[in-house]
Structures are given as C-alpha cells and as structure tokens.
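**Q** okay, here's the prediction I keep looking at, along with the sequence it came from:
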Amino acid sequence: MTSSGSPEDTAGSTGATYPVGPIRVSDRLGAIDTCRGLALLGIFMVNITIFSGPIGDMLKALPPAPTEGITEHIAHYFTAIFFSGKFYPLFSLLFGAGLILQMSSVERRGGRFVPLYLRRLVVLAVIGLSHAIVLWYGDILFIYAFAGLAMLLLRKLRPSTLFILAGVLFGLITVVTLGAAAIGAMVGAAPASTSVSEQAPDVPVGTREQALTADGHDASVVNPAAPADSDGDVAATDGKSEAGEPYPGGPADTAAKEEGDSSRKDVPDEDARPYEVFLKSMESRSDRVQGPWDDRWKEAERDVYRHGGFVPALVVRSITWASMIIFCLFGFGWHVLMMFMIGAALIKVDFFSPSRERWHVRLAWLGLLVGVPLSVVSAAATVLFDPGFARAFLQGWGVMAGGPLMALMYVSLLTLAVNRGYFPAATGAVANVGRMALTNYLMQSVIATFIFYWYGLGLFDQVSRVACVSMVLGIYLVQVLFSNVWMSFFLYGPMEWLWRLLTYLRVPSLFRTASSDRAVGP
C-alpha cells in the first residue's frame, strides 16, 4: 500500500483492477534513468551555444577563426563531434520508450491509457509553449508533445513495423537533406546581388510592383498617358516628358510618390535601436530580413537580450521560435518522431535487459565505427569543402545519420555499465538527474538565461566557447548534487510533481516515506 496520493495495488485472484497512477519503482529500468540523466548534460552542452549567442551563428556551424586559439578550436570540434545532434535523439528515444512503459503499466492496472496520455501531452505542450515564449525559444517540449500524438497512433505496432517506419522516415529525411543542400548550392551559385534594380534597371529598388499601372501594364516600359508618336503608337517614354519630368498624375509620377513613401517607411531612424531596425526590416518590401543568419536579426538579438526590456525580448524570442517551428516541420520534428519509434521498438524487444547484452555490444561498435566518422566529416565539412552542395549535404546528413548511431552507442554503453554494475555511484547519481529530467531541463534555461540575458549578467554573445563548456560542466555538477539531495527527501522533482498533478487530476504525495514508491520521469 502506498502513501496517500500514490497508486495502490489491490491485486487479487478475482481479477481486481488497479487505480491508474504513475509507474511503480519495481517497473523502472535504472539504465533508462541514467541515460536520461546523461542526455541532459549532452543537450545542455549544445544548447549553451544558442543561449549564449545569436541563433544564426549556431545554424552556420562555422569553426572559430584561426586567431581565436587552439582551445577554442578544441571546444568547437569536441562539441560538434560528440554532442551536436547526438543527445536530442537519445532523449527522444527515451521518450518513446517511456510511452510504452507507461502504457503497459496503465493497461496492466485496468486503466484507460489514451485519455491519460492525452492529458499528459497537453500539459507538456503548455509547459513547453510557456518555456519557449517567456524564457527561451529553443524549447523541445512543445515538439515532443506533438510527436507524442503521432506515437499514440503507432503504440500498438509490432517492433519490426516500428523499425521499418523509422527507416522510411530516415529515407525521407535523407531526401529532404539532399534537396535542401541542392537548393542551398543553387542559391549560393546565384549572383551576389539579385535585387530588383538588376532585373529592371530603370526602376528603383523595390518599385517594380509599385510601377505597375492599374490595368497591369508596366510603367517602366510604357506610359499610357504619354503622347503618341507619328504612327499613333504610344511612345515608350518611361512615363516622362521629353524634359525628363514625370507627367502629372501619370504612372511614373504615382510610382515616384509611392517609392518615396515606401522608402521613408522602410528606412528606420538613424538613432533607432537594432530591435527597431529589425522590426522595420521585417515589414520592408524592398529589404526584408531573410532569416536568423541576417546581421539585422543577430543585432536585434544582441540588443534585446543584453539590454531588454521584457516586451522587445518577447517579440524577438517569439519570432525566432516561430521560425524554429517551421524548421521542425520540415526536418527536425521528423527526426524526433523517428527516434520515438526506435525507442518504442527497443522497449518492446526488452532492449535494456541484461539478456540483450549482445545487442548492446554490436550497437556500440556500430556507433563507434560508423557514427563517429560521419560526425567527424560533418564537423569538418566547413574546412574540407567550399560552400556548395557537398558541404551542405555532408554537414546535414552527417548529423542526421551519425547522430542517431552515436545516440545508440551512448545508450548501449550506459546500459552495459548499469547492467554489469560498473561505476554504481556515478550511474546512480546521474540516474537521479534523469528522474528529475523536466525540472533539470527547465532549470538549465533559468540559469543560462540569467547568465546571458539582461535581467542577470547580460553576457549574451560575449563568452568564449571554452568558457561555455566550463559553465555547462559546472552547472551540471550542481544539478547532480541538487538532484541527489532532493530525491533523498522527495518522490518527484518539483515540475514532475506538477506534471503528475495535472495529468492524474489528484494531488500526488511528494515526501518520501519508507513505503513510498518513485514514479517514472518524463
């Protein structure tokens, strides 16, 4: 019998049912908690580059300049090879595994899994959305909530079917990566300037559309209001008189006025802060910001995250988050779903059991011999290849293929260590971090934004890579200590407790007692 608010077992030979509740400690797999705890370190090691500087710099994944020193290069390539694109697949794999574990527990107790898990996903989506908008745009919880909806439809499939579907998704991701690389190469091969002024030299920049007459004629080619020549045809005068002045009320005159108005709207004040320049350029028809890699976007981030205030930072953060959601729809999100499927399939074949040790060894070798070289090529592509198709494809596909293979390598090695009893103190300590995964994930955002944003130290885009790596290791060590102290007194982390409260619609017991059980983390 558990304490108040925890699930009770009332099993008997008469087929009694069990109240629905969190999974009991006897159902837990220690290796999963340990893997989840280590995944938080890996995710933070990558996220710190987004916390600390403009997202456009992270997307380019360029190495440090030669003048930055050897330690900066070591930090960059160490992170790129062993962390970037490796730990969110691992975390996603564990999320898919957790779904199947919870489904098995709920159905064994006679509960209805789908309504329960839908509430769980809704709560996760709300937490993720709040995290993204109020604190940090790099949130992954919102994406997990929607990928979890898809997994609900696939939860009953056989492991072999899930593996096949994951393979199909990987093929689609490869095609998308190829297409993106090809498009990027074509764009890169285009002339440096493709402004409207080059397409129509007689029309000022941004006025090609404005110079169209009401009936669709191009005023830069012919002016219907101009006098006819001796043959009765309209003279091609560009809407101007022989003296070079626009005909009053003619298309060229109208276009000139509209161009003047447009120019005044598009050009910000000289003393405008970068945030205001960014907003103006987002509205501009002639010189619109093209993406996070645009210098105006980067300057806006530096402005609002260093100096605030709340509303400007909220606006820039929301725009950045929206752009990331679009990116997820065409790439990252499908990668997450693929790893959900693999995690669900692995738990169904009892992958974490000591009886599967042969699988663990083989996958560890596969990650080492294939995944690591792919990651090395991906990280080195920026220096091995000029900008173009080969560089773009190897960068993208090296992460998309090498990342999951190295994630499987990590999970296999950790499972071997836990099952064989290697380093029990270390794996146990990291497991407690994993049992408080949601709390620790959000805590990383709180600490990092305090370091880099205006309401704290305001060090945005002013910290070296080496310093960032050192920060991550130090903060994670504090999280290990905090998690172990907390879990010695409490059943759940603070956010895990809140998640359960809103999922099960009753107040779960928080304090640990001799008879209490612990529940599976997110």
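**A** Done, it's in.
**Q** C-alpha only now, for contacts and for neighbours.
**A** OK.
**Q** wait, what's in contact with the closest residue to L459 other than its chain neighbours?
**A** Using Cα to Cα, 6 or more residues apart in numbering and skipping residues adjacent in sequence, the residue nearest L459 is F452, 4.3 Å away. If a contact means Cα atoms under 8 Å, 6 or more residues apart in numbering, then F452 has F51, S52, Y305, R306, G458, L459, F460, D461 as its contacts.
**Q** so which of the residues you listed is the most crowded?
**A** Using other Cα atoms under 10 Å as the neighbour test, these are led by Y305, with 29 neighbours.
**Q** second structure follows, compare the two:
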Amino acid sequence: MATTSGERIATLDIVRGVAVMGILAMNIVAFADVPAAYFNPLAQTVAVRTDDLLTYAGQFLLFDGKMRGLFSFLFGASLLLLSEKMAPNLVRRRLMWLLLFGALHFFFIWWGDILIAYALVGFLALAFRDAGVRALVIAAVVLLAIQFALFAGMTFYSLSLQDAIAGGTASAEQLKSWEEMTRDIAMPSAARRAEAIALYLGPWTSLVHHQFTEKAFMPLAGLFGVGWETLAYMLLGMASLKSGLLTGAWADRRYWRTALIGLAIALPAYVVALRFLFRSEWAGPAIFMWAFAATVPVRPLMVVAFACLIILATRRGGALTGRIAAAGRAAFSNYLGTSIVMTAIFYGWGLGLFSTLGRMELAGVVLATWAAMLLWSKPWLDRFRYGPLEWAWRSLTFARLEPMRRQAAVAG
C-alpha cells in the first residue's frame, strides 16, 4: 500500500486524525465541568449515575493519556520530517510561532492548552533528530523513568501529608501543601464549586483576567510536571518514524504482534489501576499513585499498540479513512477549533451549559464533534492546500502569504 500522497505520509495523517479526535474524549470533561471532575468522576457537578462511572472507566482505559501520547508521537515524527526539509532557523521559527499560538490559546480561550509545552519541548527534541532508533528509545526510557520517579515522589509526599492531617499533627505549611496538591483532584467544597461555576459562566473578560492572574505560570508548572514524558513521546515518535512503524512500512504480522504484546502488558495494568481508583473512591494519594505514576511505564506500550491497530484498520483506505486523514492534515485547526466550539457551548459567553451534563451526555457531544471534524476537513482540503490555521502557521513561518487555493486540473 502506498503511504504517501505527494510529499505527505498518509499514515501519519490518519494516526494524527484519530489522535486529535480522541483527545476531545478526555478534554470534554475539562471543558464542561469543574477541574476536579477530569480526574475524579465523583466530583462532577450533576448527580453521578452508573453510566457516568462506566463512561469514566472507558475513558480511562482507552483514551486517558493515550491520545495525548499519540499526538506527541506524531509531533515528534513531524518535527523530524520538517528538520529534514527545512533550514534549522525555519524550524525554530515555526516552533516560536506555535508558542505564540499556544499562549493565545491558553490566556484567551482555554486553560488546558498543550501547544506551549509542545513548542518548548520541541526545541529540546530537535537536538535528537540525528540520533538512531536505539539511542532515541534509550533516551525516552530514561525520561520516562524520571517522570515515574517524579510522580512516585508526589504519591509518597501526599501520603505523608494525609497521615499528618489524619493524626492532627499537620503544620500550617503541610495543610497549605495538601490544599495546593489536591485542589484540582479532590472533591471540591460547595464554596469552591460555586466559585468555579461563577467563573466559567461569567463574562469572557473575567476568564482572561483569571488566566493572567491566577494561572499565568500554569504552563511552566505543567512543563516541569509532565515535560519529561512529553519529550519521551516525541523521541519515541521519531524512533517510530525511522523504524518504519509510522510510515506503514511494516508487514501486517509485525503490526499485529506489536499491538498484541503492547495490549497484553498495558491493558491489565490499566485495569488494576482502575480497580484501585474505584476502591479508593478517588482519594488524592490514590490518584497520584494509580492515575499518574502507575501508568507511566505502560502507557507508551498502549500508544504504540493503538498506532499499530489504527494503521492495520486503515490499510485498505476507503471513504472514512480519507476523512480521518483529512482531519489529521487539519489537526491544528481541529484542535484549536474544538476549543473555540466547546467553550462556546459550555462557557457563559456562549450557551452556558457548564456543569449541566454528566459524562454520558458529554460523550454525545464528543460524537457530534467528531462527526463535524470528519464532515468539514475533507471538503475544505479538496479545495484548499491547508487547513485555515495550518495556512496561517505556514505563512508566518516563511514570512510570506502561502498559496491557499488548489489549482484546478487542466484538461488536456
């Protein structure tokens, strides 16, 4: 099967399309409810039903971290391709513009931006572009070990704080640390929930003010918190491209074997983690242990397995595959466009549906948004060379207006 369309590698577009759609399956809760509801299903504002818990279980097993991982893999692979086609200064300029897009996204649209981290980590990833597959994998394993150690340290520290609080010996400093660590994962108090709802249902200017004053350093804190894993995934994406995994060059049997091995190791680990999360009722230390630390070693195996299965499922092409690839070619527009549409649906400056839907209802919003991505991306790219934001990003990188419309075929 041919894997390229012009200068593009079609397989990369397909996997990227699945990833940008799948990211919304997790982010939807962060758009629609108080921050703690993302990690703790019991924290959702509407009454928790059995179908909400089942939806959470499906999100945790199939989407949590995996779609972000796929997206990071693809970013690393794309960065490698760009570094082979563009002068180094152009690649760095492209990352600088991505950083600006990310800052605009974070401060003016939505607090869950990943573009700032991708741009900053991307500068580090460029240093590995000439490394071989083995060196890239070794570097990624080291970075994942650091990430695991960081989360394990957070787990033990949170347990010590919990014990001190339960024993009545916690100092004021320890109480403050506990508050800061569990603010966005613990069950919110009635006052905190009301404060969050008032913020997100309030005017847009209040949200922007909140981002600049209360959350201005959140991207840097997040970079330290998960940047190790993000860089590891970018390097694994480079290794996957160089090895032929992401180009579709492997035989079916090799894809099947890799996918089955990855799932056989990672899926049971996720099931165990999910079981302990349910048993603990999402206590703070349990989230740090089972949702954060325990998943770090096995998540890359799940990401690789999903990439293999996506490639296998789309090898023969077809109408749906073409639409998924188009969504991947317009991934930047789809990612930022989704933030605009979701905040328009849930925030007070739009329809104001914040904190009114449970996880099951939100799954319906996700499916509708997926359909919209598939419906608009291909017709647009049939007429134009790039997605609208891809065109803007490219034009800014080259400091000129890039041609947008496709030329009509000339009859001969």
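**A** That came in fine, so what should we check first? Model, not experiment: these values are computed from the prediction.
**Q** what lines up with the residue nearest to L459 of structure 1 in structure 2?
**A** Structural alignment (TM-score structural alignment) places F452 of structure 1 against F346 in structure 2.
**Q** for G474 of structure 1, same thing?
**A** Aligned counterpart of G474 of structure 1 in structure 2: A368 (TM-score structural alignment).
**Q** so that match, which of the three states?
**A** What DSSP: H, G, I helix; E, B strand; the rest coil gives for A368 of structure 2 is helix.
**Q** same question, W454 of structure 1
**A** Secondary structure state of W454 of structure 1, per three-state DSSP, is coil.
**Q** doesn't G308 make contact with it?
**A** Yes. Counting by Cα atoms under 8 Å, W454 of structure 1 sits close enough to G308 to count as a contact (5.7 Å).
**Q** look at E214 of structure 2 and say how many residues are nearby.
**A** Around E214 of structure 2 there are 10 other residues, counting by other Cα under 10 Å.
**Q** again, but for the one 5 residues further on
**A** Neighbour count of P219 of structure 2, defined by other Cα under 10 Å: 20.
**Q** likewise for Y335 of structure 2?
**A** Look at Y335 of structure 2: counted by other Cα under 10 Å, it has 21 neighbours.
**Q** check contacts around it.
**A** Counting by Cα under 8 Å, 6+ apart, Y335 of structure 2 makes contact with V20.
**Q** which residue in structure 1 aligns with it?
**A** Y335 of structure 2 maps onto Y441 of structure 1 when the alignment is built from TM-score structural alignment.
**Q** which stretch of helix or strand covers that match?
**A** Using DSSP states H and E, Y441 of structure 1 sits within helix 437-452.
**Q** list the buried ones in that helix?
**A** For helix 437-452 of structure 1, the neighbour count (16 or more other Cα atoms under 10 Å) marks 437-442, 444-445, 448-452 as buried.
**Q** next one: stretch 80-92 of structure 2
**A** Neighbour-count burial for stretch 80-92 of structure 2, counted by 16+ other Cα under 10 Å, picks out L80, L81, S83, L90, V91, R92.
**Q** make sure I have this right: the fourth one is in a strand.
**A** When you say that, I think you mean L90 of structure 2. No. L90 of structure 2: not assigned to a strand; according to three-state DSSP it is helix.
**Q** that one matches what in structure 1?
**A** By TM-score structural alignment, L90 of structure 2 lines up with L116 in structure 1.
**Q** so who does the closest residue to its match other than its chain neighbours touch?
**A** Sequence neighbours aside, T503 is the residue nearest to L116 of structure 1 in space, at 6.7 Å (criterion: Cα to Cα, 6+ apart). When contacts are counted by Cα under 8 Å, 6+ apart, T503 of structure 1 is found next to L116, Y117, R119, R120, V123.
**Q** so which of those residues is the closest to S195 of structure 1?
**A** Distance to S195 of structure 1, by Cα to Cα, is smallest for V123 among those, at 46.6 Å.
**Q** can you list the buried residues in stretch 255-268 of structure 2?
**A** Using 16+ other Cα under 10 Å as the test for burial, stretch 255-268 of structure 2 gives Y255, T258, A259, L260, G262, L263, A266, L267.
**Q** for these, which one is nearest D382 of structure 2?
**A** Taking Cα to Cα as the measure, D382 of structure 2 sits nearest to Y255 out of the buried residues of stretch 255-268 of structure 2, at 30.8 Å.
**Q** that older thread, average distance between the helix holding Y441 of structure 1 and structure 2?
**A** With mean Cα distance after the TM-score superposition for structure 1, helix 437-452 of structure 1 departs from structure 2 by a mean of 0.7 Å once superposed.
**Q** one step back: so which of the contacts of F452 of structure 1 belong to helices?
**A** F51, S52, Y305, R306 (DSSP state H).
**Q** report the two of these separated the most.
**A** Going by Cα to Cα, the pair spanning these furthest: F51 and R306, at 11.9 Å.
**Q** now do the shared contacts for the two.
**A** Both F51 of structure 1 and R306 are in contact with F452, F460, where contact means Cα under 8 Å, 6+ apart.
**Q** re earlier: would CSV of the contacts of F452 of structure 1 with distance to M338 of structure 1 be doable?
**A** Below are the contacts of F452 of structure 1 laid out as CSV (distance: Cα to Cα, whole Å):
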residue, distance to M338 of structure 1
F51, 26
S52, 29
Y305, 34
R306, 37
G458, 38
L459, 36
F460, 34
D461, 33
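**Q** any idea which residue sits dead centre in structure 2?
**A** Ranked by distance to the mean C-alpha position of structure 2 (Cα atoms, centre = their mean), the top residue is R68 at 3.0 Å.
**Q** could you report the distance from that one to Y335 of structure 2?
**A** Distance from R68 of structure 2 to Y335 of structure 2, counting by Cα to Cα, to the nearest Å: 12 Å.
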